[in-house]
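A.B. asks: okay, structure incoming, though there's no sequence with it:
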């Protein structure tokens, strides 16, 4: 395992790098088939989806365009505030496009539900969702995630783009933190 922080910071590795890359390869193959002949725009949700977006885009065997949005409902804590703010909007017009939102984790579904509604109001041909992780037990809104990598427990996780106080994003795995890391 890559040593980014003290190894005692991590409580448990839930998903290894190899498992993540294998999953994204399968998702990419399915997305390639599903969007054959379509004008696909990947919309990554900053900052957490950077790693997922990069590896998923490379796993899609066709031309894709990419753009980014930054929305926030977390602040600096580990629980969603429920208030969504756009920190960075798209540079691309989505009207008439097939949009695939790329997420790191679907947690409560509140932010993603808002984002889907916002993008649909802009007139795309379709809006679908791909997420590396989903927490079914945390869901507060019914959200249809079209491509799901892994369902995980309702625990706070870090790595592969996910952070705690802007740390741990560059871990190559998904892990939970030990209590001492929260201090």
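C.D. replies: Structure's in. What do you need? For clarity, every value in this text was computed on a predicted model and none was experimentally measured.

A.B. asks: from here on, contacts and neighbour counts on C-alpha atoms
C.D. replies: Will do.

A.B. asks: all strands for this protein, in order.
C.D. replies: 10-15, 40-46, 65-72, 85-88, 98-106, 126-134, 147-151, 157-158, 174-177 (DSSP state E).

A.B. asks: so can I have a markdown table of those showing distance to residue 167 and mean neighbour count?
C.D. replies: Shown next, in a markdown table, are the strands of the chain (distance: least, CA to CA, whole Å; neighbours: other CA atoms under 10 Å):
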| stretch | distance to residue 167 | mean neighbour count |
| --- | --- | --- |
| strand 10-15 | 12 | 15 |
| strand 40-46 | 15 | 22 |
| strand 65-72 | 17 | 18 |
| strand 85-88 | 20 | 12 |
| strand 98-106 | 15 | 24 |
| strand 126-134 | 19 | 21 |
| strand 147-151 | 22 | 18 |
| strand 157-158 | 8 | 24 |
| strand 174-177 | 11 | 21 |
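
A.B. asks: use this one as the comparison:
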């Protein structure tokens, strides 16, 4: 793994996920909450996040496509798996592995609001503003990272590296 440089270790990830879950639990105490994980990248983060919540939550998933096997977004977002539960008049948090250009999150906010979501907030493991192309507000960010192509803990490059328990910068 000489092409990988450590960015975040297991303990740093676990602590930030715990802290973020506590903040969400506080913010949504006594309110119905739906968390929508963005497949495939967010599945590990979402799993750890919900296990640290102290409030009930409903979970669903969506899937989008914009990267293919490359390292940069094509800019064309398409929905490849729709949400399956009713979110009309409910509080929704989109759970992403990484917010980079912001295009996918902006697309999903519009999509979920079109289904009647009362509020849509964004929670991400990694907020990477280096290539942000649209003004999206990240409400909950575990880590802010300046730059680099990141893999591990669900993040991939061409469907590889998701299984790594830590986050690394991949030297391409």
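C.D. replies: Nice, thanks for sending it over. Bear in mind that the values here come from a model prediction, so they are computed numbers and not experimental data.

A.B. asks: residue 25 of structure 1 is nearest to which of the strands of structure 1?
C.D. replies: strand 147-151 (10.1 Å; CA to CA).

A.B. asks: the inter-axis angle of that closest one versus strand 98-106?
C.D. replies: Inter-element angle recorded for strand 147-151 of structure 1 and strand 98-106: 10 degrees (by axes from the mean of the first three to the mean of the last three CA atoms, to 10 degrees).

A.B. asks: what about strand 147-151 of structure 1, how far off from structure 2?
C.D. replies: In the superposition with structure 2, the average deviation recorded for strand 147-151 of structure 1 is 0.7 Å (mean CA distance after the TM-score superposition for structure 1).

A.B. asks: residue 92 of structure 2 matches what in structure 1?
C.D. replies: Matched to structure 1 by TM-score structural alignment, residue 92 of structure 2 sits across from residue 99.

A.B. asks: where is the longest helix in structure 1?
C.D. replies: Identified as the longest helix of structure 1 according to DSSP state H is helix 17-34.

A.B. asks: any idea how far it is from the chain center?
C.D. replies: Centroid displacement of helix 17-34 of structure 1 relative to its chain, using CA atoms, centre = their mean, to the nearest Å, is 14 Å.

A.B. asks: OK, contacts around the counterpart of residue 81 of structure 2 in structure 1?
C.D. replies: Aligned counterpart of residue 81 of structure 2 in structure 1: residue 88 (TM-score structural alignment). Neighbouring residues of residue 88 of structure 1 by CA atoms under 8 Å, 6 or more residues apart in numbering: 68, 69, 70, 71.

A.B. asks: can I get the residues you listed in a markdown table with distance to residue 12 of structure 1?
C.D. replies: Listed next are the contacts of residue 88 of structure 1 as a markdown table, based on distance: CA to CA, whole Å:
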| residue | distance to residue 12 of structure 1 |
| --- | --- |
| 68 | 31 |
| 69 | 30 |
| 70 | 29 |
| 71 | 28 |
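
A.B. asks: map residue 126 of structure 1 onto structure 2.
C.D. replies: By TM-score structural alignment, residue 126 of structure 1 lines up with residue 119.

A.B. asks: I'd guessed that match sits against residue 88; true?
C.D. replies: No. When contacts are counted by CA atoms under 8 Å, residue 119 of structure 2 is not listed as touching residue 88 (9.9 Å).

A.B. asks: excluding chain neighbours, what is closest to the match of residue 126 of structure 1?
C.D. replies: Take residue 119 of structure 2 and drop its neighbours on the chain: the residue closest to it by CA to CA, 6 or more residues apart in numbering is residue 91, 4.9 Å away.

A.B. asks: now residue 40 of structure 1
C.D. replies: Of all residues beyond its chain neighbours, the one nearest residue 40 of structure 1 is residue 98 (5.0 Å), with distances taken as CA to CA, 6+ apart.

A.B. asks: from residue 39 of structure 1, how far off is the one you found?
C.D. replies: 6 Å (CA to CA, to the nearest Å).

A.B. asks: now do the shared contacts for these two.
C.D. replies: Counting by CA under 8 Å, 6+ apart, residue 98 of structure 1 and residue 39 have no contacts in common.

A.B. asks: tabulate the strands of structure 1 (a markdown table), appending distance to residue 53 of structure 1.
C.D. replies: Putting the strands of structure 1 into a markdown table (distance: least, CA to CA, whole Å) gives the following:
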| stretch | distance to residue 53 of structure 1 |
| --- | --- |
| strand 10-15 | 17 |
| strand 40-46 | 6 |
| strand 65-72 | 9 |
| strand 85-88 | 17 |
| strand 98-106 | 6 |
| strand 126-134 | 10 |
| strand 147-151 | 13 |
| strand 157-158 | 16 |
| strand 174-177 | 16 |
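
A.B. asks: number of nearby residues for residue 158 of structure 2?
C.D. replies: 12 (other CA atoms under 10 Å).

A.B. asks: in structure 1, what residue corresponds to it?
C.D. replies: Checking TM-score structural alignment: residue 158 of structure 2 goes with residue 165.
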